[in-house]
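Q: Show me the folded form of this:
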Amino acid sequence: MKRLFVLCFVALVVGCAGNAQKNVKKEKKVYAVSKTNEEWKEILTPEQYYILRQAGTERPYSSILNKVYDDGTFHCAACDTPLYESKYKFDSGTGWPSFDRAVKGNIEKDVDYKIGYARVELKCGTCGGHLGHAFNDGPRETTGWRHCINGDALIFVPEKTK
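A: Next up is the predicted model:
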């Protein structure tokens, strides 16, 4: 019995050590709009660079775009890709612009573990700029998703009046 216990213990340790410590390298994606860090610094404000290129987060309630509900589209501040239509914006009470869906095909989802657990990271599909995160606590009557986006990652383009 003792020998069976030792054999099982060794098999468990060897099995766990063989899989748990593998370093899986992620391939770096090439985006349609790619620039060096120096080029990004030239065209972005320091706040935009911090958020879009370094995956930073602005303080809640600091963005003027948090309360913008005019008709129009929110574009990526780095590459001008349309990301969110104002008709899908809602007040989540979190202090960041929130949307229940993005312009189809213009957002890329990734996983980030920066705060110790997995979160759905949202990036611009054209330049790879960090936008924010997605949470499943959005409006139940629509998609159920809340795209919590840094205002400094966006530029608002008003709809042209007819």
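Q: From here on, just use CA atoms for contacts and neighbour counts.
A: OK.
Q: Contact partners for the residue sitting nearest the centre point of the chain?
A: Residue closest to the average C-alpha location in the chain (C-alpha atoms, centre = their mean): Leu122, at 2.2 Å. The contact partners of Leu122, by C-alpha atoms under 8 Å, 6 or more residues apart in numbering, come to 107-110, 130-134, 147.
Q: got it, and Gln54?
A: By C-alpha under 8 Å, 6+ apart, the contact set of Gln54 is His130.
Q: Now the second one, please; I'll put the structures next to each other:
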Amino acid sequence: MKKFALIFFALILFNCNSNAQSGKKEKEVFKVSKTDAEWKAQLTDNEYYVLRKAGTERPFSSKLNKEYGEGTYVCAACSTPLFEGKNKFDSGTGWPSFDREIKGNVDFSVDYNLGHARTEEHCATCGGHLGHVFNDGPSKTTGKRHCINGVAVKFIPKENE
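A: Prediction:
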């Protein structure tokens, strides 16, 4: 029994300290780059929390959750077009959801904040945290669900574009 416990402990010790976790992440440089103070001055408290601190808004709290008009969703920090209204769907999760992004305007990385790997989405222009992408979206289109914090985007109706 002691031998089993030792082996089990050794496995946990080595698995919890992988190269991916111990390697230092280089800071990414984005086209739009501001100091923390500049972001705080520009963004609301909620926008700052989500976009700059990778926070998550409460589900069903965004007025954009039930917005289905034609138009474009842009980054709330830098106005980069991120998602098209025609690709939005009701996922029932409480966050605006899209089956695809505007290619080249959204960057992806992996986060382990909940103890397992998730694909995180960022604005490719300013690095703002948008949400996460999952493989449980509409099977008739891409199969992807881009689960986006409503406070991280602004909706521009088609007639205003």
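Q: that older thread, quick one: secondary structure of the residue nearest to the centre of structure 1?
A: Put simply, Leu122 of structure 1 is strand when judged by DSSP: H, G, I helix; E, B strand; the rest coil.
Q: what does Gly56 of structure 1 give?
A: Put simply, Gly56 of structure 1 is coil when judged by three-state DSSP.
Q: Show me where structure 2 has its strands.
A: Ranges of strands within structure 2 are 71-75, 81-84, 88-89, 97-98, 106-111, 118-123, 129-134, 145-148, 153-157, based on DSSP state E.
Q: Could you export the ones you listed as JSON lines, including distance to Glu57 of structure 2?
A: Shown next, in JSON lines, are the strands of structure 2 (distance: least, C-alpha to C-alpha, whole Å):
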{"stretch": "strand 71-75", "distance to Glu57 of structure 2": "15"}
{"stretch": "strand 81-84", "distance to Glu57 of structure 2": "18"}
{"stretch": "strand 88-89", "distance to Glu57 of structure 2": "18"}
{"stretch": "strand 97-98", "distance to Glu57 of structure 2": "14"}
{"stretch": "strand 106-111", "distance to Glu57 of structure 2": "17"}
{"stretch": "strand 118-123", "distance to Glu57 of structure 2": "15"}
{"stretch": "strand 129-134", "distance to Glu57 of structure 2": "10"}
{"stretch": "strand 145-148", "distance to Glu57 of structure 2": "9"}
{"stretch": "strand 153-157", "distance to Glu57 of structure 2": "12"}
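Q: most neighbours per residue, which of those strands?
A: strand 97-98 (a mean of 26; mean count of other C-alpha atoms under 10 Å).
Q: Endpoints of stretch 140-154 of structure 2, how far apart?
A: Start to finish, the residues bounding stretch 140-154 of structure 2 are 27 Å apart (C-alpha to C-alpha, to the nearest Å).
Q: same thing with stretch 61-77 of structure 1?
A: End-to-end distance (C-alpha to C-alpha), stretch 61-77 of structure 1: 18 Å.
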